[in-house]
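> I'll drop the sequence and a predicted model, then ask my questions.
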Amino acid sequence: MSRGGLSSVTIGRLAEATGLSKSGLFAHFQSREALEVALIEETARIARRHIVEPAMQVPEGLPRLMALVGRWFGWSARAGLCGGCPAAAAMFELDDMAGVVRDRLVALDDEWRELLRANVGRAMELGHLRGETDVEQIVWELWGIYLGHHSAMRFRRDRQADERAQTALIALLRRSGADPSHL
């Protein structure tokens, strides 16, 4: 899924990769949609392990927000997913479709955005960001930085992608009142 998107994963390819039978896999998943939802769930599980769980060990506020976003940038490579972020790829693959697979991906996106909102809000409560900060705008721009980073890393193979994403993140946080000494 990381390399070829959801459409590249078939029961046959999965059976071959796992050494299980096609009939056994089909009996387990019952449908292509169930398989795709399971793949999205697995992506979320891997992302939580590589992004969220380590970031939650960092002190609340701006330090945690920076850890969360910093671990988000390039997470798929650190997780061993050599084709990039499966969720980002699926968002483009499913953008014109309807159904349970897209609905689950939208829900996953909503969960991630809520986590970002909560951490931006906590940074505001602790005085790390200005109280009048537009949380929705911050989350929107974080997504833009993430997608720009992902595209630069995967498509452009830009060696400066990490540095540019970090520069954009710091500029965004400074505009929101973050103390430069904490960045």
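Alright, I've got the coordinates.

> hey, let's count contacts and neighbours off CA atoms from now on
OK.

> mind listing residues that contact stretch 127-139?
61-62, 113, 116-117, 120-121, 123-125, 172-173, 176-179 (Cα atoms under 8 Å, 6 or more residues apart in numbering).

> got it, and stretch 8-17?
Contact with stretch 8-17 is made by 1, 21-22, 25-26, 32, as judged by Cα under 8 Å, 6+ apart.

> then this one, side by side with the first:
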Amino acid sequence: MTRDRRVVRGDQTRQRILDHAMAIASLDGLEGLSIGRLATDLGVSKSGLFAHFGSKEELQVAVIAAARDVFSREVVEPAFRAAPGLPRLVRLCEGWLEYSERRVFPGGCFFYAAGAEFDARPGRIRDLLAEARRDWLGLCRQTARDALQLGQLVEDVDLDQFVFELDALATAANSAALLLDDASAYQRSRTGILSRLRASATGPGDLP
């Protein structure tokens, strides 16, 4: 029983560290993370942090994995409560915008910020970020393909272009809201996404 309590406390401590590290990374980047900074902020020992992560890179790897879990919980899982095809695609787009707009991470989309930081820096961290990005785009593409197969999209739609444009409209809102303090950016993105969906939908009147 004592050992079980130690395991639970250890898991709780690790999660507290990761929650704080994700918030820092969304604002200051993954390179802004350090064992020393986290130890000071959280009032824990450096040796305790090393016991959980071992190195700065392992900390960064754990933070990316934790951020993926948050993204799945906030964006992907709610979308799967919608019907397959176009309703689910709409929900994925709206979920992404809500996740950024609500500042689930204080710096907006974690993966937008981290991707910009590492996009030209080959290595393990870039590979993990690229994997997360491909998985998201792949999910959107598969959902759009489902919509096509269900007859909800016109037959000649270019799925790669279609998904690229939807994603670009969403990430543009994240950037404009953060860098330009443009409070209207999310609504502009919603308007653009809806227009793009209607242009390719077989029943545009069925969209919100």
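Good, I have the coordinates. Worth saying up front: this structure is predicted, and the values here are computed from it rather than measured.

> show me the contacts for the equivalent of residue 35 of the first structure over in the second structure.
Counting by TM-score structural alignment, residue 35 of the first structure corresponds to residue 59 in the second structure. Residues counted as contacts of residue 59 of the second structure (Cα under 8 Å, 6+ apart) are residue 53.

> for residue 59 of the second structure, pull up the helix or strand it's in.
helix 56-71 (DSSP states H and E).

> average gap between that helix and the first structure?
For helix 56-71 of the second structure, the mean deviation from the first structure after alignment is 0.9 Å (mean Cα distance after the TM-score superposition for the first structure).

> now find how far off-centre that helix is within its chain.
Relative to its chain's centre, helix 56-71 of the second structure lies at 12 Å (Cα atoms, centre = their mean, to the nearest Å).

> only the buried residues of that helix, if you could.
Using 16 or more other Cα atoms under 10 Å as the test for burial, helix 56-71 of the second structure gives 57, 59-68, 70-71.

> gap between the residue most central in space within the first structure and residue 142 of the first structure?
Nearest to the mean C-alpha position of the first structure, by Cα atoms, centre = their mean, lies residue 72 at 6.0 Å. Residue 72 of the first structure sits 10 Å away from residue 142 of the first structure when distances are taken as Cα to Cα, to the nearest Å.

> can you check which part of the first structure the helix or strand where residue 187 of the second structure lies sits on?
For residue 187 of the second structure, the host element (DSSP H and E) is helix 185-200. Using TM-score structural alignment, the residues of the first structure aligned to helix 185-200 of the second structure are 161-176.

> tell me the buried residues in the matching stretch?
161-162, 164-166, 168-170, 172-173, 176.

> what of stretch 157-165 of the second structure?
For stretch 157-165 of the second structure, the neighbour count (16+ other Cα under 10 Å) marks 159, 162-163 as buried.
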